[in-house]
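Asks: missing the sequence, but the structure's below:
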């Protein structure tokens, strides 16, 4: 099993979720997060004043899935979240040792 974590732009959430649902990707956790990458935040002007925004609002998706579906999920996220501009986000993949469903005690793939 693998964990796919994706940090995406907030405005891309609906299209990413809709496209993941089309490939039967179930079990998505969505978290509001703030952070910055290489761009180190944003500088914006408002009413003649300049403001530095160090932490930019983003969305974090967490998906636990079978090894065989990881590449398809990654491609859907990349295609759906892409704008071509700095700040499109990142995808992280990590190994999951075990999943246990609290209600039934099921383990592994059956618990997803």
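Replies: Sure, I can see it. Keep in mind the model is a prediction, meaning the values are calculated, not measured. Numbers count the residues shown, from 1 in each chain.
Asks: contacts, neighbours, all on C-alpha from now
Replies: OK.
Asks: so what does the top helix by length along the chain touch, helix or strand wise?
Replies: Counting residues, the longest helix found in the chain (DSSP state H) is helix 70-81. On a contact count with 3 or more CA pairs under 8 Å, 6 or more residues apart in numbering; DSSP states H and E, helix 70-81 meets strand 2-8, helix 13-22.
Asks: check contacts around the spatially closest residue to residue 31 that is not a sequence neighbour.
Replies: Leaving out its chain neighbours, the residue that sits closest to residue 31 by CA to CA, 6 or more residues apart in numbering is residue 60, at 5.1 Å. Neighbouring residues of residue 60 by CA atoms under 8 Å, 6 or more residues apart in numbering: 5, 6, 7, 8, 30, 31, 32, 33.
Asks: residues touching the third one, list them.
Replies: Counting by CA under 8 Å, 6+ apart, residue 7 makes contact with 58, 59, 60, 61, 89, 90, 91.
Asks: Please list only the buried members of the residues you listed.
Replies: 58, 59, 60, 61, 89 (16 or more other CA atoms under 10 Å).
Asks: try it against this one:
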């Protein structure tokens, strides 16, 4: 099993969710996040005053999938989240040792 963490732009969330649903991903966790990378924040103008936003708003997706679906999930997120501009995000893939569905007690891939 793999644990996929994707950090994307908030306005791409619906497109990513729909694309993942189309390939059979049944669940994901979404968290609002803030951060910076190469873009080092951004400058905005509010009521005529210019100020710098140190941390840019992002959305963090967490998805647990079977090994056979992991590459397709990464590709799907990449295609749906890409705008071609700096700040599109990152995708991390980690090995997942185990999972348990709390309601039923199912373990491993059955719990996904």
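Replies: Everything's here; your move. Since this is a predicted model, take the numbers as computed values, not measurements.
Asks: Once they're superposed, tell me the TM-score.
Replies: The TM-score (TM-score structural alignment, normalised by the length of the first structure) is 0.96; 112 aligned residues with a CA RMSD of 0.8 Å.
Asks: picking that back up, keep only those of the buried ones among the contacts of residue 7 of the first structure that are in strands.
Replies: Judged by DSSP state E, the subset of those located in strands is 58, 59, 60, 61, 89.
Asks: Farthest-apart pair in those, please.
Replies: 61 and 89 (11.1 Å; CA to CA).
Asks: Determine the residues that are contacts of both of these two.
Replies: Among the neighbours of residue 61 of the first structure, those also in contact with residue 89 (CA under 8 Å, 6+ apart) are 6, 7, 8.
Asks: correct me, but the last one touches residue 62?
Replies: Put plainly, it is residue 8 of the first structure. No. If you go by CA atoms under 8 Å, residue 8 of the first structure and residue 62 don't touch, sitting 11.3 Å apart.
Asks: These two: which is more packed in?
Replies: Higher neighbour count among residue 8 of the first structure and residue 62: residue 8, with 25 against 19, using other CA atoms under 10 Å.
Asks: residues touching that one, list them.
Replies: So, once contact is read as CA under 8 Å, 6+ apart, residue 8 of the first structure ends up touching 58, 59, 60, 61, 81, 87, 88, 89, 90.
Asks: Tell me which two of these sit farthest apart.
Replies: It's 61 and 87 that sit farthest apart of these, by CA to CA, at 15.5 Å.
Asks: Residue 67 of the second structure - nearest residue in space that isn't next to it in sequence?
Replies: Closest residue in space to residue 67 of the second structure, ignoring its immediate chain neighbours: residue 1 at 4.8 Å, by CA to CA, 6+ apart.
Asks: Neighbours of that neighbour, how many?
Replies: 19.
Asks: cool, residue 20 of the second structure as well?
Replies: The number of residues packed near residue 20 of the second structure is 21, by other CA under 10 Å.
Asks: Touching, it and residue 75? I think so.
Replies: No. With contact defined as CA under 8 Å, residue 20 of the second structure does not count as touching residue 75 (10.0 Å).
Asks: ok, the residue lying closest to residue 40 of the first structure once chain neighbours are set aside - contacts?
Replies: The shortest distance from residue 40 of the first structure to any non-neighbouring residue, by CA to CA, 6+ apart, is to residue 54 (6.4 Å). Neighbouring residues of residue 54 of the first structure by CA under 8 Å, 6+ apart: 35, 36, 40, 41, 42.
Asks: try residue 4 of the second structure
Replies: 61, 62, 63, 64, 65, 70, 74, 91, 92, 93, 94.
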